[in-house]
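Enquirer: below: sequence and its predicted model.
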Amino acid sequence: MNVSSMIKLTISMAIFGSVGFFSTNSGIPALELVFVRCIFATLFLGGLWYLTGGHKTEKWNKKEVWQTLLCGVFLVLNWVFLFKAFEEMSISIAISIYNLAPIFVLILGTVLLREKMTVSGVLATVICFIGSILIVGIENFHSIDQFITSGFVWALLSAVCYALTMFTSKTLNNLSPYATTFLQTIVGIIMLLPFCQFDVFNGLTTTNWLYILGTGIIHTGFVYYLFFDSIRNLSTIIVSVLVFVDPVVAILLDTLILSFRPTLFQSLGIILIFGGILFTIFKPKKGVALPIENKEEIVS
């Protein structure tokens, strides 16, 4: 067991758990924040890739490049939808729904790859579905307007795109993590540039800029560096457990700093969602897609 790598991964997940807190204090909308994030990721990790000489030994494969670009589209949409969810609902609720991604990977494997859905997979899906209803609040399902403005749709879309990111990256074997991320964030810059409203950056305070820079440099550059430097030395099961440091930190910060107080039903919903996800991870069945096939795509 590589203790050093475990510590690095734990630190990276703990830091990333604060991304919701940073995004809500950045003072700019989700799309522009993701645009900035893509720029920093491209510069930071692209620079590391170049300085370490990795670009010289990169094994380029045309099929994998196109697959990576498609994966990048889903990754960027995942970020945008998650930050939109943070704007509409509590970080704890958004992050809980966001972590439904492994369940969606299971469903995608069944629908697209015709993998056999086991009884345990169906049970986990039902448990998570009930949990998502409880965590958002049944009252938000009484009208379409309440349902849309609850932020549930954005959080759910972020989970779906996260699942598609993992799903489309399952067979990426030749490209390095740095090349993969560089291509994906370049896609993000190109995708979001036409839609960015640059006037939102006017009138921002120094504090706003610190949170924006923190989201780009710390949560993207530094966290990705620690993540890529550690996962190669850890087993999938260890990574599966340690990634849960992210939502735990997010919920703790939301509770301690932003004074989020879940209701009894919301607390039960959180327990059901993470219980269903853990059940999926630790009871994989033959022929069913594991929630983490390509470790490079775990970080959101």
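Expert: Great, that's in hand.
Enquirer: please make it C-alpha for all contacts and neighbour counts, starting now.
Expert: Will do.
Enquirer: enumerate every residue touching Ser18.
Expert: Neighbouring residues of Ser18 by CA atoms under 8 Å, 6 or more residues apart in numbering: 249-250, 253.
Enquirer: same list, those residues, but as TSV with distance to Ile91, secondary structure and neighbour count please.
Expert: Formatted as TSV, the contacts of Ser18 follow (distance: CA to CA, whole Å; DSSP: H, G, I helix; E, B strand; the rest coil; neighbours: other CA atoms under 10 Å):
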residue	distance to Ile91	secondary structure	neighbour count
Val249	11	helix	19
Ala250	7	helix	25
Leu253	9	helix	19
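Enquirer: in JSON lines: those, plus distance to Trp66.
Expert: Shown next, in JSON lines, are the contacts of Ser18 (distance: CA to CA, whole Å):
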{"residue": "Val249", "distance to Trp66": "35"}
{"residue": "Ala250", "distance to Trp66": "33"}
{"residue": "Leu253", "distance to Trp66": "38"}
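Enquirer: which among these gets closest to Cys161?
Expert: When the contacts of Ser18 are ranked by distance to Cys161 (CA to CA), Ala250 comes first, at 19.9 Å.
Enquirer: that older thread, from the contacts of Ser18, which is closest to Leu210?
Expert: Leu253 (18.1 Å).
Enquirer: use this one as the comparison:
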Amino acid sequence: MTQENNPHNYLRLHIGILLAGATGIFGRIIALTEIPLVWYRMLIAAIVLWIVMRMNHRVSIPERHQLARIAGCGILLAIHWVLFYASIKASNVSIAVVCIALNGFFTAIIEPLIGHRRMSWHELALSLLTLAGILLIFGLDTRHRTGIIIGTFSSLFYTLFSITSKRVQQQTGRSSSTMLLYELLAGWGALTVILPIYLHLYPTATLLPTGIDWAMILMFASVFTIGPFLTQLQALRTISAFTVNLSYNLEPLYSIVLAMMLFDEGQELNGAFWFGVLLIILSVVLQTALSRRAEATICGK
């Protein structure tokens, strides 16, 4: 049996995806508002990742000009996370994770502009199918419009982070773990600057967790933040990048199933939501088929 076909590798991959899908659950469970929540997440995750890298003798300090660019990526990541958890607070987990599917739509438009290449019309068409699903949910379910608007901006900043981080990594030659470590530290630093202003504007906001929230934050920032990242890196050693990326399309579905099991969110979602989700799934399936065809064409040459 080859490493690619080893079922244990796929099991580890999907455990990582399940951990990633559960991060939205913590946004609803933990009582802290979005900025303090992300502040703790980035700080603790950076400490845990530094310990792991230190044990493996992989800690390195990028050059000053590289640090500035990596820090910019970290700030984009912090904004994405803050908006993602704000969307959960304003609506629910299912709405927030579905909005992340707009990443494909934003990528189809932004990546060609930044990379100075021609736009892929089939990618744009499939992304518009995803957009139609979001608009259907937005137009027919007025209860969650605020959460959808915030979630849309969260997806936009996630797209900007993904594209920018990929380009910076290619240009600097830094490892994924080094990139993430300094992105986490930069995002945490930016939130540290903003936090006093936020607390002044919202004096009722709580900074210190109480009771069970401490345990939840520690678990959230370590196991459920660094865990998926390390699992994905390990999976890429034995499983193709295409398979890993395709498998991560299941993350929103895992989040929705968990939210329905834990919070009974199915009672909050109407037919418009599920029809919109079907359009989004159709977009992913069609994109998968086209990607497989393109991969087969390249291999056949």
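Expert: Sure, I can see it. Computed from a predicted structure; not experimentally measured.
Enquirer: that older thread, can you tell me which of the contacts of Ser18 of the first structure is closest to Glu87 of the first structure?
Expert: For the contacts of Ser18 of the first structure, the minimum distance to Glu87 of the first structure (CA to CA) is 14.8 Å, reached by Ala250.
Enquirer: just to revisit the earlier point, which of the contacts of Ser18 of the first structure are also in contact in the second structure?
Expert: Conservation of the contacts of Ser18 of the first structure in the second structure, assessed by both residues aligned by TM-score structural alignment, their matches' CA atoms under 8 Å: retained contacts are 249-250, 253.
Enquirer: you'd agree Asn233 of the first structure is up against Asn2?
Expert: Yes - counting by CA atoms under 8 Å, Asn2 is a contact partner of Asn233 of the first structure at 6.6 Å.
Enquirer: which residue in the first structure aligns with Phe106 of the second structure?
Expert: In the first structure, the residue paired with Phe106 of the second structure is Phe104, using TM-score structural alignment.
Enquirer: look at Asn233 and Asn2 of the first structure and report which has more neighbours.
Expert: More crowded of Asn233 of the first structure and Asn2, by other CA atoms under 10 Å: Asn233, with 15 against 10.
Enquirer: tell me the counterpart of the more buried one in the second structure.
Expert: Aligned against the second structure by TM-score structural alignment, Asn233 of the first structure finds its counterpart in Thr238.
Enquirer: how about the helices in the stretch 101-250 of the first structure?
Expert: Remark: helices assigned in the stretch 101-250 of the first structure by DSSP state H, counting those that start in this stretch are 101-112, 119-136, 144-149, 152-168, 177-192, 206-213, 223-231, 236-242, 245-256.
Enquirer: now the second one: buried residues?
Expert: Okay, so that is helix 119-136 of the first structure. If you call a residue buried by 16 or more other CA atoms under 10 Å, then helix 119-136 of the first structure has these buried ones: 121, 124-129, 131-136.
Enquirer: ok, now the fifth one?
Expert: Taking 16+ other CA under 10 Å as the neighbour-count basis, helix 177-192 of the first structure is seen to contain the buried residues 177-189, 191-192.
Enquirer: tell me what that helix is packed against?
Expert: helix 30-51, helix 62-88 (3 or more CA pairs under 8 Å, 6 or more residues apart in numbering; DSSP states H and E).
Enquirer: now those in JSON lines, with mean neighbour count?
Expert: Shown next, in JSON lines, are these (neighbours: other CA atoms under 10 Å):
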{"stretch": "helix 30-51", "mean neighbour count": "20"}
{"stretch": "helix 62-88", "mean neighbour count": "21"}
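Enquirer: how about those helices in a markdown table, adding distance to Ile257 of the first structure?
Expert: Below are those laid out as a markdown table (distance: least, CA to CA, whole Å):
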| stretch | distance to Ile257 of the first structure |
| --- | --- |
| helix 30-51 | 21 |
| helix 62-88 | 15 |
